[in-house]
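Novice: What follows is a predicted structure for the sequence shown.
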Amino acid sequence: MSGERTGTLPLASEQHIVAARQTVRTLCQTLKLSLVDQTKMVTAASELSRNTLIHGGGGRMRWELVEAGMRQGLRLHFEDEGPGIADIAMAMTDGYTSKSGMGLGLPGSKRLVNDFMIDSAPGQGTCVSITKWK
């Protein structure tokens, strides 16, 4: 990972979720994010990786080190070709849970990061992008 600005990891098993968490922690450390911000980003990545695996049937996490002016950040994209989300507004409601949901859910993940975008439609899969800025 030394010097790389982008990368992709598969999300097809529990071991892949662990690897994604470790990669995100390392990238956060590379950016010298505070321990609190590292923990927030790793927690959000863990939740979204699990969603990709459980609800999307697996997919991938793409990461990129990004810059905007003087700011540096880490952007993660969680992508799948699963069934998609029929009602994004409902899925973004606090307290909403799917039949197997026990995690933070999408709104909890959104609160942990600076930027959050979701793109999904029934039968089209889902892409959730999150960014944490230093």
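Specialist: That came through, no problem.
Novice: Please make it C-alpha for all contacts and neighbour counts, starting now.
Specialist: Fine.
Novice: Name the residues of the helix or strand containing residue 25 that come out as buried.
Specialist: Secondary structure assignment for residue 25, by DSSP states H and E: helix 14-30. Neighbour-count burial for helix 14-30 flags 16, 17, 19, 20, 21, 23, 24, 25, 27, 28 (criterion: 16 or more other C-alpha atoms under 10 Å).
Novice: quick check: longest helix of the protein.
Specialist: Longest helix in the chain by number of residues (criterion: DSSP state H): helix 35-54.
Novice: Residues touching that one, excluding its own?
Specialist: Defining contact as C-alpha atoms under 8 Å, 6 or more residues apart in numbering, one finds that helix 35-54 is touched by 11-13, 17-18, 20-21, 24-25, 28-29, 58-61, 76, 78-80, 103-106, 108-110, 112-113, 128, 132.
Novice: Whichever of those count as buried, I'd like them selected in PyMOL; how would that read?
Specialist: Of those, the buried ones can be selected in PyMOL as follows, counting by 16+ other C-alpha under 10 Å:
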select buried, resi 11+12+13+17+20+21+24+25+28+58+59+60+61+76+78+79+80+104+105+106+108+109+110+112+113+128+132
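Novice: here's the one I want to compare it with:
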Amino acid sequence: MNDDVQRLPVVTDQDVVRVRQLVRTVAVAVKLSLVDQTKLVTAASELARNTLVYGGGGEAEVSRVHNDRRAGIRIVFADQGPGIADLDLALTDGYTTGGGLGLGLSGARRLVDEFEIETEPGKGTTITVVKWCR
């Protein structure tokens, strides 16, 4: 179940900053620990930058989510860019094409509790992450 979805464009560097700020605000509101807030904001920053740089821009959708036991945050990053030609390579530790925080997709994946990626060459990429309260 989710509520209060907030969508932000990701088309400029300033939009990446706005995504980080919104994620931090929602993380505080759902009472993530400071460590988990930092992990989620870091992952969101990396994924927003990837959306901008590699996807040619797109959108971030931030929402609170709840299951039977706990609250969390879901963030969906979507672009209509070229897609990821070699997803296995892109998810390899240490793989980078430069310019980001150096985390890459594998680093962002380690910072969240759930990580799902859908990509198709020529059709864009959608990455969904969830971080749950402990």
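Specialist: Received the coordinates, thanks. Bear in mind the structure is a predicted one, so any value in this text is a computation, not a measurement.
Novice: What's the average distance for the helix holding residue 25 of the first structure when superposed on the second structure?
Specialist: Compared with the second structure after fitting, helix 14-30 of the first structure has a mean deviation of 0.4 Å; criterion: mean C-alpha distance after the TM-score superposition for the first structure.
Novice: which helices and strands does that helix pack with?
Specialist: Contacts defined by 3 or more C-alpha pairs under 8 Å, 6 or more residues apart in numbering; DSSP states H and E place helix 14-30 of the first structure against strand 6-11, helix 35-54.
Novice: tell me which strands and helices the first one is in contact with?
Specialist: If I follow you right, that is strand 6-11 of the first structure. For strand 6-11 of the first structure, the contact count by 3+ C-alpha pairs under 8 Å, 6+ apart identifies helix 14-30, helix 35-54, strand 59-68 as packing neighbours.
Novice: So which of these is nearest residue 85 of the first structure?
Specialist: helix 35-54 (11.3 Å; C-alpha to C-alpha).
Novice: Same question for that closest one: list its buried residues.
Specialist: For helix 35-54 of the first structure, the neighbour count (16+ other C-alpha under 10 Å) marks 37-54 as buried.
Novice: Can you give the distance of that helix from its chain's centre?
Specialist: Averaging C-alpha positions (C-alpha atoms, centre = their mean, to the nearest Å) puts helix 35-54 of the first structure 6 Å from its chain's average.
Novice: The closest residue in space to residue 61 of the second structure that isn't next to it in sequence and residue 78 of the second structure, how far apart?
Specialist: For residue 61 of the second structure, ignoring the flanking residues on the chain, the nearest one in space by C-alpha to C-alpha, 6 or more residues apart in numbering is residue 7 at 4.4 Å. Separation of residue 7 of the second structure from residue 78 of the second structure (C-alpha to C-alpha, to the nearest Å) stands at 11 Å.
Novice: Common neighbours of the two, please.
Specialist: 59, 60.
Novice: check which helix or strand covers the counterpart of residue 110 of the second structure in the first structure.
Specialist: Counting by TM-score structural alignment, residue 110 of the second structure corresponds to residue 111 in the first structure. Here residue 111 of the first structure, judged by DSSP H and E, is contained in helix 105-112.
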